[in-house]
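In: Got a sequence here, can you build the structure:
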Amino acid sequence: MRLVVVSAGLTQPSSTRLLADRLSTAVEARVEVEVRVVELRDLAVDIANHLVAGFPSPRLGEALTAVSEADALIAATPIFTASYSGLFKSFFDLVDAEALTGKPVLIAATGGTARHSLALEHAMRPMFAYLHAVVVPTGVYAASADWADGELATRIDRAAGELTDLLLRNPARHVEEELVPFAEQLAALRKKP
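Out: Purely as a prediction, here's the structure:
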């Protein structure tokens, strides 16, 4: 199984990457996965060029393919002005519209204060819902003060467990099997006496 971690941290080292690594380590402790990290900071120019030129560089193309072919995703971003970073959004704007359909996704974010924690629910979760991903119930937000708090480890553990459960059930594998076109459903109803 392939787990792709998308980290939009801008600094080196990055608290966003640290959070993403802790989440992926918690998943790896539960199930055997091949982890690939996509560090968006390293792809920033490639992302901008693709937005204006219309085609990806080889490096960016590999990252987009990795996301499309992943069995599950951890998506982590710093929070700026009460939402995900522009780099994070720009990358996901380039992901194929059907690539995340039914794919388990764990959302995570970092920020200076706890007051930005709702960005998980009002920005990130709706974006991934729009992309038809299956977002785990527990999003993980880490403010600066949270790193010394044991509660962060509890949230990481809970979210990793939820992602592992979805990964093992692999909802993406069953999406096409479950969908019956509306026209077929109507035709079946007309045939009944």
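In: Please count neighbours and contacts with C-alpha atoms only from this point.
Out: Noted.
In: Counting by contacts, list what the helix or strand where A129 lies packs against.
Out: In this assignment (DSSP states H and E), A129 forms part of helix 125-130. Helices and strands touching helix 125-130, by 3 or more C-alpha pairs under 8 Å, 6 or more residues apart in numbering; DSSP states H and E, are strand 134-135.
In: Longest helix of the chain, counting residues only.
Out: helix 150-169 (DSSP state H).
In: Show me which residues of it are buried.
Out: Residues of helix 150-169 classed as buried: 152-153, 155-167 (neighbour count, 16 or more other C-alpha atoms under 10 Å).
In: Give me the contact list for that helix.
Out: 22-24, 26-27, 30-31, 71-72, 104-106, 136-140, 142, 146 (C-alpha atoms under 8 Å, 6 or more residues apart in numbering).
In: Go through those and flag which are in strands.
Out: Those of these mapping onto strands are 72, 104-106, 140, 142, per DSSP state E.
In: one more to line up against the first:
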Amino acid sequence: MNVVLLSGSNVGTKTRVAMDYTINVLSEKYPEIETTLIDLAEYDMQFSDGRNYLEYEGDTGYITKTIMAADALIIGSPIFQASIPASLKNVFDLLPQNAFRDKVASVIVTAGSPKHYLIAEQQIKPILAYMKAQVVQRYVFIEEKDIYRKELINDDIHFRIENLIEDTVVLTETY
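Out: Predicted coordinates:
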């Protein structure tokens, strides 16, 4: 099984903190699973221009091909101005409409305000469903107060991430 973790922003640190914790737990509990963490802050991506994803080279080609080769995705996204970052939307735009067919996708959201808890339901999950992903229904919502000095300090968040990982692995094995 090949799981790609996507930290979907090119700025900020909270989502990366959550994704680092997630990949550590995933690697510890499921050492047989091949994992790849893609942090968009570490890559120079081109904007989508309608080409086939195989035609992109460099960082953009690496990101799209790695995602397309995955069996499952764990997508981490911060919420900016009550929306997903443009960098994450660009990743979705670079891929074909049916890119996530036969793939499982789960979501971790970080936000500065509890008012943004429905962004995953209203924006991310509909995109994943449109792209034919099998979406893990529960997602993890992390507020600013749950992170201190680049550490997840809320035990409930640890528990929910561990459950999300288990749900993602079980659903992927089922498919």
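In: What's the match for V169 of structure 2 in structure 1?
Out: In structure 1, the residue matched to V169 of structure 2 (TM-score structural alignment) is T164.
In: That match and V37 of structure 1, how far apart?
Out: Distance from T164 of structure 1 to V37 of structure 1, counting by C-alpha to C-alpha, to the nearest Å: 17 Å.
In: thinking again about what came up before, superpose on structure 2 and give me the mean offset of the helix holding A129 of structure 1.
Out: Comparison of helix 125-130 of structure 1 with structure 2 after fitting gives an average deviation of 0.6 Å (mean C-alpha distance after the TM-score superposition for structure 1).
In: now that helix: which residue numbers in structure 2?
Out: Alignment of helix 125-130 of structure 1 against structure 2: residues 125-130, by TM-score structural alignment.
In: before we move on, what about stretch 175-185 of structure 1?
Out: Aligned by TM-score structural alignment, stretch 175-185 of structure 1 corresponds to no residues of structure 2.
In: tell me which residues of that stretch are tucked away?
Out: By 16+ other C-alpha under 10 Å, stretch 175-185 of structure 1 has no buried positions at all.
In: thinking again about what came up before, among the contacts of helix 150-169 of structure 1, name the buried ones.
Out: Among the contacts of helix 150-169 of structure 1, those buried by neighbour count (16+ other C-alpha under 10 Å) are 22-24, 26-27, 71-72, 104-106, 136, 138-140, 142, 146.
In: Mind picking the two most distant members of these?
Out: Greatest spatial distance among those (C-alpha to C-alpha): D71 and D146, at 29.4 Å.
In: Let's verify Q97 of structure 2: helix, strand, or coil?
Out: Of the three states, Q97 of structure 2 takes coil according to DSSP: H, G, I helix; E, B strand; the rest coil.
In: Surely it touches Y130?
Out: Yes. Counting by C-alpha atoms under 8 Å, Q97 of structure 2 does reach Y130; the two are 7.4 Å apart.
In: Now for these two: what residues contact both?
Out: Joint contacts of Q97 of structure 2 and Y130 (C-alpha under 8 Å, 6+ apart) do not exist.
In: Spatially central residue in structure 2, please.
Out: I75 (0.8 Å; C-alpha atoms, centre = their mean).
In: what helix or strand is that residue on?
Out: Going by DSSP H and E, I75 of structure 2 is in strand 72-78.
In: and the angle for that strand with helix 155-174?
Out: Strand 72-78 of structure 2 and helix 155-174 are oriented at 150 degrees to each other (axes from the mean of the first three to the mean of the last three C-alpha atoms, to 10 degrees).
In: And strand 72-78 of structure 2, what does it pack against?
Out: Looks like strand 72-78 of structure 2 contacts strand 2-7, helix 14-29, strand 104-111 (3+ C-alpha pairs under 8 Å, 6+ apart).
In: mind redoing it with 10 Å?
Out: In terms of contacts (3 or more C-alpha pairs under 10 Å, 6 or more residues apart in numbering; DSSP states H and E), strand 72-78 of structure 2 is packed against strand 2-7, helix 14-29, strand 34-39, helix 86-94, strand 104-111, strand 134-135, strand 140-143, helix 155-174.
In: For Q123 of structure 2, find the nearest of those.
Out: helix 86-94 (10.1 Å).
In: give me the number of residues near H116 of structure 2?
Out: By the measure other C-alpha atoms under 10 Å, the count of residues near H116 of structure 2 is 19.
In: what does D93 of structure 1 give?
Out: 14.
In: which residues touch it?
Out: 47, 51, 87, 127, 131 (C-alpha atoms under 10 Å, 6 or more residues apart in numbering).
In: Return the mean post-superposition distance for the strand holding I75 of structure 2 against structure 1.
Out: Once fitted to structure 1, strand 72-78 of structure 2 is off its aligned match by 0.8 Å on average (mean C-alpha distance after the TM-score superposition for structure 1).
In: Map D149 of structure 1 across to structure 2 for me.
Out: By TM-score structural alignment, D149 of structure 1 lines up with N154 in structure 2.
In: Surely its match and A18 touch.
Out: No. Using C-alpha atoms under 10 Å, N154 of structure 2 makes no contact with A18, being 11.4 Å away.
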